[in-house]
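Peer 1: Below is the sequence, then the predicted model.
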Amino acid sequence: MRSSQSILQLMIIVFSILNTSLHAIASDPPLTLDYYASTCPTLFEIIKKEMKCSVLADPRNAALILRLHFHDCFVQGCDGSVLLEDTINLQGEKKASTNINSLNGFRIVDRIKNKLESECPGIVSCADILTIAARDAVILVGGPYWDVPLGRKDSVTASLPLAESNLPTQNEGLVTIISKFLYQGLSVTDMVALSGAHTIGMARCESFRERIYGDFGATSGKNLLSETYLNSLKSICPPTPVGEGKNNITAMDYVTPNLFDNSFYHLLVKGEGLLNSDQEMYSGVIGFQTHELVKKYAADPLAFFQQFSDSMVKMGNITNSESFVNGEVRKNCRFVNT
């Protein structure tokens, strides 16, 4: 146990040192809070209105936009590359195994972009739209507010290989997931706090089958409520794909699925996390630091909200230096300008 902890501590130190050089640009991005103050003063009002309509129509839309932002920032930085469609000259990221069945919400971004193009043509980047929309999505389902630094450019490239390699997946071990966050310049604390976004949103059967037919019973204990919950999950997700079973979905936080709160951490403490990657933060044998953070956020919702806000700003500041030089403000978020 101690040797495993020492190895993980050493990894964190090494990756932290590497990140100083790998993400020097991301640590001090050329972003400002008033970037659109004179060029598009109605920006925030327009995005807030469109997001409010979308979330009122379906609370799940909040999670969809938040996930889009996360998947964007982990590939080439927060540059709107996740929004690009495949063309003859460009291979997008939407068909990556980490994205193809987990991303949606593109039409919401389209609607916001169309409104802004009518009001402030050629001014607001899709990358900035997605960053603000993610913040507003969280607020609309009860989460915290944070100021969003702006001034990103949209990339003219995308990277399917980086989408395959950079994004954490539900059945990866804790060490691998921590390393992926550290590579982006995000700490273990950032990882645990940002994982709290799973307090909203849904997961497909394929994402949690291994968990419910694996160690779910061992982590949750032999109590009636947990066994009832596990049986309900098994009724949703058969042990092997049957018909459309692999596409069946359930809430990642079954207690308050449409409310952004700290209920997600309560579930981890009870051993009822839906995804392997989430439960490992509390139950994993090497998760000494993550275990304590999960307990902290379960006990103190204000501490979770504050850290989540700070970590979202930090993630949003992962920049694509190439986009600042050769990027653009797309007229259509799905395609580079011609």
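Peer 2: Now that the structure is in, tell me what you want to look at.
Peer 1: CA only for contacts and neighbour counts going forward, please
Peer 2: Fine.
Peer 1: ok, which stretches of the stretch 151-300 of the chain are helices?
Peer 2: 160-166, 174-183, 188-195, 205-212, 216-220, 224-236, 263-269, 276-283, 288-299 (DSSP state H, counting those that start in this stretch).
Peer 1: Okay, one more to line up with it:
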Amino acid sequence: MSWQLLTGAHTIGFAHCDQFRDRLYNFNGTSQMDPSLNATLAEALQKKCPPANEDEDAATIVPFDATSPLQFDVAYYVGLQTGQGLLFSDQVLFADASTQATVKQLASSQQLFFDQFSQSMIKLTSVVSNQTGNIRKHCSAFNDEAS
């Protein structure tokens, strides 16, 4: 269950349009919207992120969790149940039968999420500290590429 818990970090934070634009306009090369994306959310995202506007991509950010973007809570998992996962990799957690029950369980109990998330972070920290490498300062680039 650890990796499903770690994606729960997306209950806070933001993404740039280029991280999810294909879900809005060209899902899997179909020139269509991702059918798993909530229609109301898609409409709001299309207003913020036009089909191709690289100049605005750097400036435009959208919260991973539109319900409570600055609160660490279970709203991320609740949103997945109604197609409100911003990234496809998030939404597939609810679409996949092997992880759907976990999403439902975490959405139903904030205390369970808090307890399990903290245990998963401790486990991840021990894995990272026991291997060669480093933790990225910016998630989208290796440290030697980050500015």
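Peer 2: Noted; the coordinates are in hand. Here the structure is a predicted model, which means the values were calculated and not measured.
Peer 1: how about the helices of the stretch 151-300 of structure 1, which one is nearest residue 111 of structure 1?
Peer 2: Residue 111 of structure 1 lies closest to helix 160-166 among the helices of the stretch 151-300 of structure 1, at 25.0 Å (Cα to Cα).
Peer 1: okay, and that closest one goes to which residues in structure 2?
Peer 2: Across structure 2, nothing matches helix 160-166 of structure 1 (TM-score structural alignment).
Peer 1: Ok, stretch 43-63 of structure 1 next?
Peer 2: Using TM-score structural alignment, stretch 43-63 of structure 1 pairs with nothing in structure 2.
Peer 1: Mind listing what's buried along that stretch?
Peer 2: By 16 or more other Cα atoms under 10 Å, the buried positions in stretch 43-63 of structure 1 come out as 43, 46-48, 50-52, 54-55, 59-63.
Peer 1: Just send these back as JSON lines, with secondary structure and distance to residue 309 of structure 1 too.
Peer 2: Putting those into JSON lines (DSSP: H, G, I helix; E, B strand; the rest coil; distance: Cα to Cα, whole Å) gives the following:
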{"residue": "43", "secondary structure": "helix", "distance to residue 309 of structure 1": "21"}
{"residue": "46", "secondary structure": "helix", "distance to residue 309 of structure 1": "22"}
{"residue": "47", "secondary structure": "helix", "distance to residue 309 of structure 1": "19"}
{"residue": "48", "secondary structure": "helix", "distance to residue 309 of structure 1": "18"}
{"residue": "50", "secondary structure": "helix", "distance to residue 309 of structure 1": "22"}
{"residue": "51", "secondary structure": "helix", "distance to residue 309 of structure 1": "19"}
{"residue": "52", "secondary structure": "helix", "distance to residue 309 of structure 1": "20"}
{"residue": "54", "secondary structure": "helix", "distance to residue 309 of structure 1": "22"}
{"residue": "55", "secondary structure": "helix", "distance to residue 309 of structure 1": "20"}
{"residue": "59", "secondary structure": "coil", "distance to residue 309 of structure 1": "20"}
{"residue": "60", "secondary structure": "helix", "distance to residue 309 of structure 1": "20"}
{"residue": "61", "secondary structure": "helix", "distance to residue 309 of structure 1": "19"}
{"residue": "62", "secondary structure": "helix", "distance to residue 309 of structure 1": "16"}
{"residue": "63", "secondary structure": "helix", "distance to residue 309 of structure 1": "16"}
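Peer 1: Of those, which is the nearest to residue 247 of structure 1?
Peer 2: Nearest to residue 247 of structure 1 among the buried residues of stretch 43-63 of structure 1: residue 60, at 16.2 Å, using Cα to Cα.
Peer 1: What separation is there between the closest one and residue 51 of structure 1?
Peer 2: Counting by Cα to Cα, to the nearest Å, the separation of residue 60 of structure 1 from residue 51 of structure 1 is 12 Å.
Peer 1: for residue 301 of structure 1, same thing?
Peer 2: In terms of Cα to Cα, residue 301 of structure 1 sits 24 Å off from residue 51 of structure 1.
Peer 1: I'm done for today, thanks for sticking with me.
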